[in-house]
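J.: give me coordinates for this.
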Amino acid sequence: MVTAPTSSHREPSPARAKLKTEGYAKGDAARQRVLDAALLAFGQAGFKGATTRQIAEQAGVQLPAIAYYFGNKDGLYLACAHEVIARYRARVGQAAEHALALLQPPRPTDTPSPRSAQQAYDALSQLIHALVGLLVGSSESQRWTAFIAREMGSPGPAYQLLYRDLWAPGVDLVTRLIARVQGPADDTPAALAQARVQAVLLISSLVRFQSGRELALQLLQWPRIGPDECATIAAVLLAPLQPAQR
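T.: Purely as a prediction, here's the structure:
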């Protein structure tokens, strides 16, 4: 005997499917609002100073939403770090991948390229321009550079995550590019140490530039930081690193 299908086996109606999709979209939007509010709150007050209640109010959600999306305050803080890393990779990833490919060891059949220093400088220039655009020229970074600066100055729960997935590989990449620009003759422990200092100063200066944005604008007498200003900043940073003419 054939029976009619029960409600549990029915295909969802278009209206119900639409409501489900809208529900997911609203959930994603609420989660993002919490992340944005948390990045700002943690950047301003630190992990201990910011409260989940304040973050929920700023994000326009009920307090249980934080537990639903992130588990607890620690989970929210680590999610902020993952969000920052994801934004870095989205904006700088292409330039970083190009630089990493350039730095791969040559095959035995490859002939040395007399332009290797210039190629390294070009890759470094592309990477620095991308970093300047993200850290200084982007309005979105204003929401989370204080979070980064606070972790740098006063390590919190996200420090090791940021160090492992962002700072250490970023500084290592810039160090290797600077060393390649300087040439094989400078491939010594002392020269590599100097290149690493240059890389740390270069990257940290961009973070500090953004965290002191208003002061920088006043001192430079710039009404804003647009493409031209970003190009000027990148050019100044790159000027001491240009390869010597051989």
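J.: drop to CA atoms for contacts and neighbour counts, all remaining ones
T.: OK.
J.: helix/strand/coil for residue 222?
T.: Secondary structure, DSSP: H, G, I helix; E, B strand; the rest coil: residue 222 is coil.
J.: what about the nearest residue to residue 227 once chain neighbours are set aside, how many residues nearby?
T.: Excluding its sequence neighbours, the residue lying closest to residue 227 (CA to CA, 6 or more residues apart in numbering) is residue 137, at 7.2 Å. Counted by other CA atoms under 10 Å, the residues lying close to residue 137 total 22.
J.: is it true that residue 137 touches residue 226?
T.: Yes. Taking contacts as CA atoms under 8 Å, residue 137 lies within contact range of residue 226: 6.1 Å.
J.: follow-up on the earlier one: state the three-state secondary structure for the residue nearest to residue 227.
T.: Under three-state DSSP, residue 137 falls in the coil class.
J.: show me the contacts for it.
T.: Contacts for residue 137 (CA atoms under 8 Å, 6 or more residues apart in numbering) come out as 225, 226, 227, 230.
J.: redo that, cut-off 7 Å
T.: 225, 226, 230 (CA atoms under 7 Å, 6 or more residues apart in numbering).
J.: roughly how far apart are the spatially most central residue of the chain and residue 191?
T.: Centroid-nearest residue in the chain, with CA atoms, centre = their mean: residue 88, separated by 2.4 Å. The gap separating residue 88 from residue 191 is 28 Å, by CA to CA, to the nearest Å.
J.: quick one: distance of stretch 92-102 to the chain centre.
T.: Remark: stretch 92-102 is offset 14 Å from the chain centroid, using CA atoms, centre = their mean, to the nearest Å.
J.: and this one, so I can compare the two:
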Amino acid sequence: MSEMKRGRRPTQGGYARGDETRLRIVHAAIKLFGERGFEAASTRDIAARAGVNAPALQYYFANKEGVYRACAEHIADVVWERFAPVVQSANDKLASGADTPALIDAFIDIQRVIAERMFLSPATASQRLFFVREQTGQEPSIASEILQTRMRAPLNRVGTELVARIGGTRIDDPVTRIRLLSLHGQMMVFNVAPRSALTLLEWTHIDAEKSALIQRTIEAQTRALLNLWAEARTAGDDGRSRGAGL
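T.: You can find the predicted model right below:
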């Protein structure tokens, strides 16, 4: 995969214009890659969608692979900027040995950001299509590598540790990871299969009111499951304690 071209940068007041043009190209490319896939989206079409000519696109990116890399980097940076505070807070609670209710709240806080990104962010629609195509494994692997390193790995790491600590399982236990996937999967169905979800709910779209209902329902289910696993852990600990005293 070719590296992104580090083209000449405009001087003085041109920096802002250059950054704006580059970002406009990236936004257009995310939409086209999502709509058509990597192979079908041409640099000419991306340039036209961004309102620039083909040489302008080549000025910032060496080729289509470079544009695709920039799209993944942009998405990872934007998404992680929102997740960083709640992930840091969760890590702080884990490091300090916070109690179970605080750990459950930390998990819920992360899930709220996921829901916010999914239902309320204006950029989510085009990014969702980009993600769905990337997840099929038929697009260039560089996007998966960037998104995994910068976004998914740290999110999965803290989520897995929270679920493990709350439920009393090992971090590397498949049960822990299945639990994490099941909790996040409650929301992901609206992301990867929106048409099926809308059909079942007999909705034509998801507005702010419906989004709030989804989030409240999922939060209640998540909290109930985490509390259930915590209670099972406590019951197991009590049983071992009684056995040790016999």
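J.: and the contacts of residue 137 of the first structure as JSON lines, adding neighbour count, secondary structure and distance to residue 197 of the first structure?
T.: Converted to JSON lines, these look like this (neighbours: other CA atoms under 10 Å; DSSP: H, G, I helix; E, B strand; the rest coil; distance: CA to CA, whole Å):
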{"residue": "225", "neighbour count": "18", "secondary structure": "coil", "distance to residue 197 of the first structure": "27"}
{"residue": "226", "neighbour count": "13", "secondary structure": "coil", "distance to residue 197 of the first structure": "28"}
{"residue": "230", "neighbour count": "21", "secondary structure": "helix", "distance to residue 197 of the first structure": "23"}
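J.: any residues in contact with both of residue 137 and residue 226 of the first structure?
T.: Contact criterion CA under 7 Å, 6+ apart; residues shared by residue 137 of the first structure and residue 226: none found.
J.: who touches stretch 58-76 of the first structure?
T.: 31, 33, 34, 37, 52, 53, 56.
J.: buried subset of these as a PyMOL selection?
T.: Restricted to buried positions by 16 or more other CA atoms under 10 Å, the PyMOL selection for these reads:
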select buried, resi 31+33+34+37+52+56
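J.: hang on, the earlier thing: any idea what the residue nearest to the centre of the first structure aligns with in the second structure?
T.: Under the alignment (TM-score structural alignment), residue 88 of the first structure pairs with residue 79 of the second structure.
J.: please tell me how far that match sits from residue 180 of the second structure.
T.: To residue 180 of the second structure, residue 79 of the second structure is 20 Å away according to CA to CA.
J.: residue boundaries of the helices in the first structure?
T.: Assigned helices in the first structure, in chain order: 14-49, 52-59, 64-70, 73-102, 116-135, 145-153, 159-162, 168-182, 189-211, 213-220, 227-238 (criterion: DSSP state H).
J.: what about the second one, distance to the chain center?
T.: Read that as helix 52-59 of the first structure. In terms of CA atoms, centre = their mean, the centre of helix 52-59 of the first structure is found 24 Å from the chain centre.
J.: cool, and the longest one?
T.: In terms of CA atoms, centre = their mean, the gap separating the centre of helix 14-49 of the first structure from the centre of its chain is 19 Å.
J.: what angle do it and helix 52-59 make?
T.: Computed by axes from the mean of the first three to the mean of the last three CA atoms, to 10 degrees, the angle separating helix 14-49 of the first structure from helix 52-59 equals 130 degrees.
J.: still on that earlier bit, quick one, which of the helices of the first structure gets closest to residue 245 of the first structure.
T.: Of all the helices of the first structure, the one in closest proximity to residue 245 of the first structure, counting by CA to CA, is helix 116-135 (9.5 Å).
J.: what range in the second structure does that closest one sit on?
T.: Counting by TM-score structural alignment, helix 116-135 of the first structure corresponds to residues 99-118.
J.: would you mark the buried spots in the matching stretch?
T.: Applying 16+ other CA under 10 Å to stretch 99-118 of the second structure flags 100, 103-104, 106-118 as buried.
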